[in-house]
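Q: Model the following, please.
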Amino acid sequence: MSYEKKLLQMKQMMKKAPAKVEKPVIEKPSAPSYSKAWEQVGLTRIDNDFGTVFKYEKTYEKAYEHGHYALGAIDDALVQWEAAAFSHPYAATTDETLVFFDTETTGLKGAGTYIFLLGFLTLRPYDVLLTQYVLADPAHEAALLFESKLWQRDTTIVSYNGKSFDWPQLQTRWTLNQHVLPPLKIPRHIDLLHSSRRLWKNDLVRMKLKQVEEEKLGFVRHHDIPGHLAPIIYMDAIKSGEPSALMKVLQHNEWDLLSLVTLYVHSTSMLMEAASASATAYTNVGKWYADLNEHERSYDILSRVTTTYETFETIQTYYYLGLQQKKRGDVEGAIASFVRSGASDDIRIALKSHEEAAKLYEHAKKNTDEALHMTNAALQKLAQDRMLPLRARQAFYERLQKRRTRLLKKNQ
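A: Predicted structure coming up:
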């Protein structure tokens, strides 16, 4: 065969259409036999390419009050963030689509754990829309996930422990259904559990949403189901087809979502210094801004705490104020603050305050006598303490002894 004919054969072979990639065959499960019973209690049945999902919707006016706040206060919070002269990871703007997000699951972890309820609270110009998607049964999981529209939403998700629990669970379930679902979008995520821990450390004993609601948001639940019963109620609902108890789970989820809105509002008020709160809470706010390198903001807040609250409430505040004064070059102010916080009942704060004062006396004031005095006072406090763990005690002791030895040599 001539080279010309071989070349012609090769061209003809290359023109052949490429093999088609077969799409996975989707076996759409049948709608549950209890569909009508579920529709009769207010759920809407939706059928899509992957099965059946049930939806519940409710609209709230912005004037609706949940605890201390009306839902419309979220608009004011967003305007405040837009006008703020400082940055914060929880800042959002009116241009963002803020969606408050919460799930209910059949367990805490594992491949056999399903999300049976996806709850969303979406801010709209004149109202707030609650949307809840209920898993018809585990065979309809792809239908639930697809109907959530999370594969097409450009949103900012707001949750409570969602970064550690709800969203990873969603990603796991999505991955297990990725052969039929579009790719899941990864949104910006604001987790209000993290802010609650920062704001109310040493102020709240527990950080469960229920405790935050009652102690900070002014909302008390009546006739709520315990969260740990939700999976049992759901499994009973799909076995029996009876949805009345399941609607109480939706109510539980609805309260969670409403509280996320007011918690975001209250947290914003705290970060803007517009809410009434304890010295401990506002000290935490000042510390948070310091960690974000917003040092001017931190200094202003901590200074106001020390002048607004009673002295016994602000002893620890002086330690963090001293760090900001030191950063600003205010040596005298920093030493005075560290001397005050050195009287703290918190042994770590007391010891670190003495250390910081000793550093400033030695290096900034060139006063080794006072530096040695502060170091000896810290060692005495350490010797009297019985609360510090052994490793922390050893670390403090070694640092203080090293400083004392150096100062004694300087004074010879």
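Q: okay, CA-based contacts and neighbour counts for the rest of this
A: OK.
Q: Show me where the stretch 251-400 of the chain has its helices.
A: For the stretch 251-400 of the chain, helices defined by DSSP state H, counting those that start in this stretch occupy the ranges 279-291, 295-308, 315-328, 331-341, 347-359, 368-384, 390-411.
Q: Output those helices as a markdown table; include the columns mean neighbour count.
A: Output for the helices of the stretch 251-400 of the chain, formatted as a markdown table (neighbours: other Cα atoms under 10 Å):
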| stretch | mean neighbour count |
| --- | --- |
| helix 279-291 | 22 |
| helix 295-308 | 19 |
| helix 315-328 | 23 |
| helix 331-341 | 21 |
| helix 347-359 | 23 |
| helix 368-384 | 18 |
| helix 390-411 | 14 |
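Q: To compare against the first, here's the next sequence to fold:
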Amino acid sequence: MPDLIVEGLRVEFNGQAAVKDVSFTVNDGEFFTLLGPSGCGKTTTLSSIAGLEKPSGGVIRVGSEVFVDAARHRFLTPEERNLGMVFQSYALWPHMTVEANLAMPLKIRKVARAEQDARIGDALDQVGLLPYRKRYPHELSGGQQQRVALARALVYSPKVLLLDEPLSNLDAKLRDRARAWLKDLQQSVGITTIYVTHDQLEALSLSDRLAVMGEGEMLQVGTPNEIYDHPSSLAVADFIGRCSFFRAQVLENENGTLVVDLLDGKGAIRVQSDQQFARGTSVTVGVRSELLKVTPPRTDVPAISVNAIPAELKKVSYVGARYEFELMAAGQLMFAEGDRKLTDDQVWLTVPAEGVFVFAEEIPKEKLANDPVAEVVS
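A: Okay, the predicted model is just below:
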């Protein structure tokens, strides 16, 4: 199947842009995820591809077949696009059996009865529900209902599968199993898939590539490793994983090594960065919580030699496989992890020289620990 291409997509509601000039390409057979917080435009983008929203600008096409061209007033209805969609609520007809639910889209497309039976059997076999074809939705578990919704979307061999947070109604353990099953199914069927979620773990574990969205815009598109290890902006680093941020000023910049002075804190740290910053430039240094180390205070070596800064341990949480720490350091709320419990109020927070992010951006005011409405960075 040709690639799905979205170019300059814009969607407005009451004169306000919900999606702003969004462009991306989904390759044939790819699992592509739209990731972002509520209200970022990801579901509106998916609905525009499905034909459930009418864009005010842009083009959506699969190969040479144009679904939307706003400038030329071209807009294909959902049934003309031959796309499969699974909604968050599954949207199964409660008064119909499983096989009747799957038969409905085939009847709409006027598929012959004999072929209907064959397709329904094949689709239910793919999702492991062939013995349940005579049951009603209320006789199935949440996970089984989700599989029925997927089978209904696959039964008429759509060009692209669109999934709008289909796992959000499942409990945690079932959601873990469903992720693995869904990825295996997508690969075995070989269908191009666009997935919408706000769950970072789902996006990272399922996707071949993903797009992080914010306020109706594309912030970054890349593989899970690229997005996690090399975020293009402070906003992406803040949304993906748990990241702590230091406000700093550049003191030195030579041979890929930055020495930065921590504002509202004591001392300086050395970090690796390919970016060039002039002396005196205000920057934000970001570091993943799993890379920060918390240790009892030391007096035998200066902090600058070990990239450590003094911190106050505010909270310790035991989460099974590890401990999570909340600390005050350099005038900010920080997060770290460790494999043993700490009881000292005053500790050292060791910052790695590698694996950190340096942005020529200021931390938003609401992220500052001394702000009365400060939010936890997550």
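Q: After superposition, what is the TM-score?
A: In this superposition the chains share a TM-score of 0.28, using TM-score structural alignment, normalised by the length of the second structure; 183 aligned residues with a Cα RMSD of 7.1 Å.
Q: rewinding a little: may I see the helices of the stretch 251-400 of the first structure organised as a markdown table, with distance to residue 252 of the first structure added?
A: Listed next are those as a markdown table, based on distance: least, Cα to Cα, whole Å:
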| stretch | distance to residue 252 of the first structure |
| --- | --- |
| helix 279-291 | 28 |
| helix 295-308 | 37 |
| helix 315-328 | 38 |
| helix 331-341 | 44 |
| helix 347-359 | 41 |
| helix 368-384 | 49 |
| helix 390-411 | 43 |
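Q: Tell me which of those helices lies nearest to residue 189 of the first structure.
A: helix 279-291 (18.5 Å; Cα to Cα).
Q: how many degrees apart are the closest one and helix 315-328 in direction?
A: Calculated by axes from the mean of the first three to the mean of the last three Cα atoms, to 10 degrees, helix 279-291 of the first structure forms an angle of 20 degrees with helix 315-328.
Q: name the helices or strands packed onto helix 279-291 of the first structure?
A: The elements that helix 279-291 of the first structure packs onto, with contact taken as 3 or more Cα pairs under 8 Å, 6 or more residues apart in numbering; DSSP states H and E, are helix 192-200, helix 244-271, helix 295-308, helix 315-328.
Q: sorry, back to before: looking at the helices of the stretch 251-400 of the first structure, which is nearest to residue 145 of the first structure?
A: helix 279-291 (36.3 Å).
Q: Doesn't residue 19 of the second structure lie inside a strand?
A: Yes - with DSSP: H, G, I helix; E, B strand; the rest coil as the criterion, residue 19 of the second structure is located in a strand.
Q: follow-up on the earlier one: could I get the helices and strands packed on helix 279-291 of the first structure in CSV, plus columns for distance to residue 348 of the first structure?
A: Converted to CSV, those look like this (distance: least, Cα to Cα, whole Å):
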stretch, distance to residue 348 of the first structure
helix 192-200, 19
helix 244-271, 26
helix 295-308, 19
helix 315-328, 10
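Q: Determine which of those approaches residue 58 of the first structure most closely.
A: Of those, nearest to residue 58 of the first structure by Cα to Cα is helix 244-271, at 9.8 Å.
Q: Would you state the helices of the stretch 51-200 of the first structure in chain order?
A: 73-83, 141-147, 167-176, 192-200.
Q: Please identify the deepest-packed of these.
A: helix 141-147 (a mean of 23; mean count of other Cα atoms under 10 Å).
Q: which secondary structure elements does it contact?
A: The helices and strands touching helix 141-147 of the first structure, judged by 3+ Cα pairs under 8 Å, 6+ apart, are strand 44-48, strand 51-61, strand 127-135.
Q: how about 10 Å then?
A: In terms of contacts (3 or more Cα pairs under 10 Å, 6 or more residues apart in numbering; DSSP states H and E), helix 141-147 of the first structure is packed against strand 44-48, strand 51-61, strand 115-123, strand 127-135, helix 167-176.
Q: Pick the most deeply packed of the ones you listed.
A: strand 115-123 (a mean of 23).
Q: Taking helix 244-271 as reference, get the angle to that strand.
A: Per the same axes, to 10 degrees, the angle that strand 115-123 of the first structure makes with helix 244-271 is 40 degrees.
Q: got the angle for strand 115-123 of the first structure vs strand 127-135?
A: Using the same axes, to 10 degrees: strand 115-123 of the first structure against strand 127-135 is 170 degrees.
Q: quick one, what contacts residue 108 of the second structure?
A: Residues counted as contacts of residue 108 of the second structure (Cα atoms under 10 Å, 6 or more residues apart in numbering) are residue 79.
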